[in-house]
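Engineer: coords below, sequence missing:
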């Protein structure tokens, strides 16, 4: 069953459970539905969380529509169920449902290390999501969003593959990084040994330690030096940069912050950065940048920060 169908079923159940005349038999059927598949309970939990988070939003059209769907004076028929499902799908965006239902995910500013069943170690960067699909023939990690680091346990019978919408990165050794970049490309950086990177167009390149390859429009670009000897420093909570554009550094810090970090890349294009920053304290990192570069950092609220030339 795909996640869109699960979301619709969850919407149907929540709508019915809010009806005044819901029966004990229906409540029992709901509990059986939740027990039938772990994804069902996850969908209910996250949908309830979404409903709770909407309490803090202004009365925009989506909020008003949801209020109408749940309002006690309305009968919970097919019309209300359909309205709830449509509003939820429109509000979340169908393209975000796989991330919402992912096997493992992290929030903004969160990192998580995961021990996989085969002995491999996986770590998710900030705001990342994966599905884990292991069987008797292969081990597949689907990177739905963000970035991961993996240290692969050897298994001669089952290849270890990280997949995105651009292609695959198959381990021929141990440690590597895979990132879904903001521009839609997939970046594969090898820390140790070798990885076979293959685009959906079936072209393939081997990437050695200290190299990276970019998957773009389904094509694997030739391997080149990664330019960062400590590309996996984020797994230790650090951002290490050596003569990097300030805009790239700010973009990384923004991915660890709630709210918006705004800047004009063109206005800052001549500024470059070297240093080590703690990803768990982006305010300190921004302060250090302001102390050492001709920029100013303005906090309008905790959720809106603007960086501009001094």
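Structural biologist: Yep, that arrived. Quantities reported herein were computed from a predicted structural model and do not represent experimental measurements.
Engineer: C-alpha only now, for contacts and for neighbours.
Structural biologist: Noted.
Engineer: which other helices and strands contact the helix or strand containing residue 241?
Structural biologist: Using DSSP states H and E, the element containing residue 241 is strand 238-245. Judged by 3 or more C-alpha pairs under 8 Å, 6 or more residues apart in numbering; DSSP states H and E, strand 238-245 is in contact with strand 272-278.
Engineer: report all helices and strands that the strand it packs on contacts.
Structural biologist: By 3+ C-alpha pairs under 8 Å, 6+ apart, strand 272-278 packs against strand 238-245, helix 246-254, helix 282-292.
Engineer: between strand 238-245 and that strand, find me the angle.
Structural biologist: Relative orientation of strand 272-278 and strand 238-245, computed by axes from the mean of the first three to the mean of the last three C-alpha atoms, to 10 degrees: 170 degrees.
Engineer: list the buried ones in strand 272-278?
Structural biologist: For strand 272-278, the neighbour count (16 or more other C-alpha atoms under 10 Å) marks 272, 273, 277, 278 as buried.
Engineer: for these, which one is nearest residue 31?
Structural biologist: residue 278 (44.4 Å; C-alpha to C-alpha).
Engineer: who's in contact with the closest one?
Structural biologist: Residues counted as contacts of residue 278 (C-alpha atoms under 8 Å, 6 or more residues apart in numbering) are 237, 238, 239, 284, 285.
Engineer: take the one below as the second:
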């Protein structure tokens, strides 16, 4: 029979050391002191991890506070059996190392959480704006018009809250820290993929996956903000696993899944090029899409025009170009009835 031993990962060792620092800071019990001594003696990796961190710090000048924790450290016999014996010979004590970790816990947390250090970062675009960000984890995030998000990257997760609008993200791979997008009470989670998420006017969430596999879930809401404990796995069943070339509308019912061909995907992502591509959409739906990029309102005088199917490529925000095309191809005229409001009607 072969025994397989799981070696501790470096991150786990460092996380355990940080936990001990917090305990030392508030004061160890007798039982905890024994447990700490056992942990230090259990593996040379534990002492090596602490030694590596001391290289980031100079001027340890206050040692008395913790020196009493390990009085035996000064005995030669103890030093001979203690994994820190080499350090003690160099004049460093376990207490000194522990003090270093207490003082530098903020630095250590920053090194484990390279993006925003657990602080929430807000980003937004105005009407008609489009912005691309290179996040600190290497992901590329693009925000569409009139979009509000919050970002909170932690040690365990990379979280984005989409409160309004639309985003596309090319996710940098990090299997230890999944990236999650929350919108309304919907959750989209991935490791290293590319996908587009839009919060629709109805409150539903539209997901289009262009690379990799993305899981979707429904989660609990509280006081208008999703509950997303960054250090915990959300215990929500997976609604769907979405593959490339799929469009999913997440509502309060079962997810609606639609297959997209390559041209459909390009149409969905055309906003990244500053374009709107219509391929037989209803006129009323097309007008609502155009309105997202401008402060102008487009009203149908005759609701029968809503069923007209249109196709073509338009620049985002180019209302005049759209109106000219409608008049030329469908005999649908327009007139300005307010400073920012057009009425569309059939030219009989």
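Structural biologist: That came through fine. These figures come from a predicted structure and were not determined experimentally.
Engineer: so which bit of the second structure is the strand holding residue 241 of the first structure matched to?
Structural biologist: On the second structure, the counterpart of strand 238-245 of the first structure by TM-score structural alignment is residues 275-282.
Engineer: what's the mean distance for that stretch versus the first structure?
Structural biologist: Compared with the first structure after the fit, stretch 275-282 of the second structure shows a mean deviation of 1.1 Å (mean C-alpha distance after the TM-score superposition for the first structure).
Engineer: other residues contacting that stretch?
Structural biologist: Contacts of stretch 275-282 of the second structure (C-alpha under 8 Å, 6+ apart): 267-268, 270, 286, 290, 306-316.
Engineer: which of these sits closest to residue 337 of the second structure?
Structural biologist: Nearest to residue 337 of the second structure among the contacts of stretch 275-282 of the second structure, with distances taken as C-alpha to C-alpha, is residue 290, at 18.2 Å.
Engineer: so that closest one touches residue 316, yeah?
Structural biologist: Yes: in this structure, residue 290 of the second structure is within contact of residue 316 by C-alpha atoms under 8 Å, at 6.9 Å.
Engineer: the more surrounded of these two?
Structural biologist: With neighbours defined as other C-alpha atoms under 10 Å, residue 290 of the second structure and residue 316 compare such that residue 316 has more, 25 against 22.
Engineer: ok, now which ones touch the more buried one?
Structural biologist: 128, 271, 274, 275, 276, 290, 293.
Engineer: which one in the first structure is aligned with it?
Structural biologist: Aligned partner of residue 316 of the second structure by TM-score structural alignment: residue 279.
Engineer: nearest to residue 80 of the second structure, of the contacts of residue 316 of the second structure?
Structural biologist: Checking the contacts of residue 316 of the second structure one by one against residue 80 of the second structure (C-alpha to C-alpha), the nearest turns out to be residue 271, at 67.6 Å.
Engineer: any figure for the gap between the closest one and residue 289 of the second structure?
Structural biologist: 10 Å (C-alpha to C-alpha, to the nearest Å).
Engineer: more neighbours: these two, which one.
Structural biologist: residue 271 (18 against 14).
Engineer: still on that earlier bit, can you put the helices and strands packed on strand 272-278 of the first structure in JSON lines and add distance to residue 35 of the first structure?
Structural biologist: Rendered in JSON lines, the data for those read as follows (distance: least, C-alpha to C-alpha, whole Å):
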{"stretch": "strand 238-245", "distance to residue 35 of the first structure": "41"}
{"stretch": "helix 246-254", "distance to residue 35 of the first structure": "39"}
{"stretch": "helix 282-292", "distance to residue 35 of the first structure": "41"}
